[in-house]
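Colleague: could you look at this predicted model? Sequence included:
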Amino acid sequence: MSNHEKPISVAEAQSTLESLAKIEQETNTVLRAPLWLNFIIACSYGMMTFSWASTRHDNLWMLGLIISTIVFLLAIAFYLYNSRLLGVKPKLLPKSKSEFKFHLFAGLFFGLVFALTRVLSTNDIWWASYVGGAINALVLAYSLHHYPSGDFKRNTSRHE
């Protein structure tokens, strides 16, 4: 038993695929945080990485870590609250295997950079804290902008 009474043409199939791609692109645009909020989230996470790598013997960088963590959490809370007000419910947990893999890879990457930055910085490689903070900030800003749905496969925005 078939649901189709006539075969689908190539033009119809291509039109359907283009409309699906457009819907996915519009969904990513709606889920995407504003650039200023993306900047605050990414910079505060980069500052957390830098501050953690720079802490030695209860110095003032621990205060930088605390402040940047508070700013990071407040910015995330503001994004989630603002999204709810706009009628968009951002996903906090992955719903598919590809989303799970993306979240797992991103978490491992950020954790590895965070830990390696601290280890290299405590081994007297002073510039590691700068590089680790910059890497975490830039990668987080890129992933928040280009993959707001948390799914690597569903990225349809090429150069926006």
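Modeller: Okay, I see it.
Colleague: CA atoms for contacts and neighbours, from now on please.
Modeller: OK.
Colleague: what about residue 92, neighbour count?
Modeller: 9 (other Cα atoms under 10 Å).
Colleague: got it, and residue 134?
Modeller: Using other Cα under 10 Å, residue 134 has 19 neighbouring residues.
Colleague: same question for the one 4 residues further on.
Modeller: Using other Cα under 10 Å as the criterion, residue 138 is surrounded by 17 other residues.
Colleague: also the one 4 residues further on?
Modeller: One way to gauge burial is a neighbour count; for residue 142, by other Cα under 10 Å, it gives 14.
Colleague: pasting the second one now:
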Amino acid sequence: MSESTPSSAQARDALDAIRHSQQTLLSDYIPSVFIRLAICLSFAAILFGYGMTEHENQWALAMWIGGFGFLIFTALYVYSYRLQGIKIRLLPRLGDSVKLNIGVGVVFVLLVFGSRLLRTGLGFEYAPHVCSFAAGALYFWLLAKYPTGEVHKRDK
């Protein structure tokens, strides 16, 4: 009976091998640049529209179009992973991934509200331009570096 039961070291090695193969698969497959760029431009359009909106003017339409594009292209992004047999989790499972997602969320919130505050409160007219470009570029980099939102062991 002891020969058929794996030891804890063997079980740990098997789990590490499975984790390594999953990480290799995820790092080898990254969706096309077009989909990532479309997601980032849509997100930047939402942020730009929010920063420029005053009393329901035409920039609110940019937010709606950006939001619709963001949903469509994000669905394509997730679907491209599904075609490869990879299921993307909505919420991260590892502690480092949770920290990364919370930190990025805080940065995006600061960019969204900062663009509006800098333009309306301090008179910096190009704040929405700068903040939306920064958010889009950061999001594009994040989709390239962490395509599923998970931090892997080798990234530490």
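Modeller: Sure, I can see it. The structure presented is a predicted model; accordingly, all values stated were derived computationally and were not measured.
Colleague: find me the equivalent region of stretch 93-105 of structure 1 in structure 2.
Modeller: Per TM-score structural alignment, the counterpart of stretch 93-105 of structure 1 in structure 2 is residues 91-103.
Colleague: show me the helices in structure 2, by range?
Modeller: Along structure 2, counting by DSSP state H, helices occupy 8-28, 33-52, 59-83, 95-120, 127-145.
Colleague: I'd like to know which of those helices lies nearest to residue 152 of structure 2.
Modeller: Closest approach to residue 152 of structure 2 among the helices of structure 2 (Cα to Cα): helix 8-28, 7.0 Å.
Colleague: buried residues, the closest one. List them.
Modeller: 23, 26 (16 or more other Cα atoms under 10 Å).
Colleague: quick one: contacts of that helix?
Modeller: With Cα atoms under 8 Å, 6 or more residues apart in numbering as the test, helix 8-28 of structure 2 has contacts from 147, 148, 152.
Colleague: re the thing from before, got TSV for the helices of structure 2, with distance to residue 89 of structure 2 too?
Modeller: Below are those laid out as TSV (distance: least, Cα to Cα, whole Å):
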stretch	distance to residue 89 of structure 2
helix 8-28	13
helix 33-52	18
helix 59-83	10
helix 95-120	12
helix 127-145	14
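Colleague: what does residue 143 of structure 1 correspond to in structure 2?
Modeller: Under TM-score structural alignment, residue 143 of structure 1 pairs with residue 142 in structure 2.
Colleague: wait, doesn't residue 116 of structure 2 sit right on residue 128?
Modeller: Yes - assessed by Cα atoms under 8 Å, residue 116 of structure 2 is found in contact with residue 128 at 6.8 Å.
Colleague: quick one on the thing from earlier: which ones are touching the match of residue 143 of structure 1?
Modeller: residue 149.
Colleague: relative to residue 65 of structure 2, how far out is it?
Modeller: Separation of residue 142 of structure 2 from residue 65 of structure 2 (Cα to Cα, to the nearest Å) stands at 23 Å.
Colleague: quick one: which of the contacts of helix 8-28 of structure 2 has the most company?
Modeller: Result: residue 148 is most packed of the contacts of helix 8-28 of structure 2 (other Cα under 10 Å), 22 neighbours.
Colleague: please tell me how far the residue lying closest to it once chain neighbours are set aside sits from residue 121 of structure 2.
Modeller: Nearest non-adjacent residue to residue 148 of structure 2, counting by Cα to Cα, 6 or more residues apart in numbering: residue 88, 6.2 Å away. According to Cα to Cα, residue 88 of structure 2 stands 40 Å off from residue 121 of structure 2.
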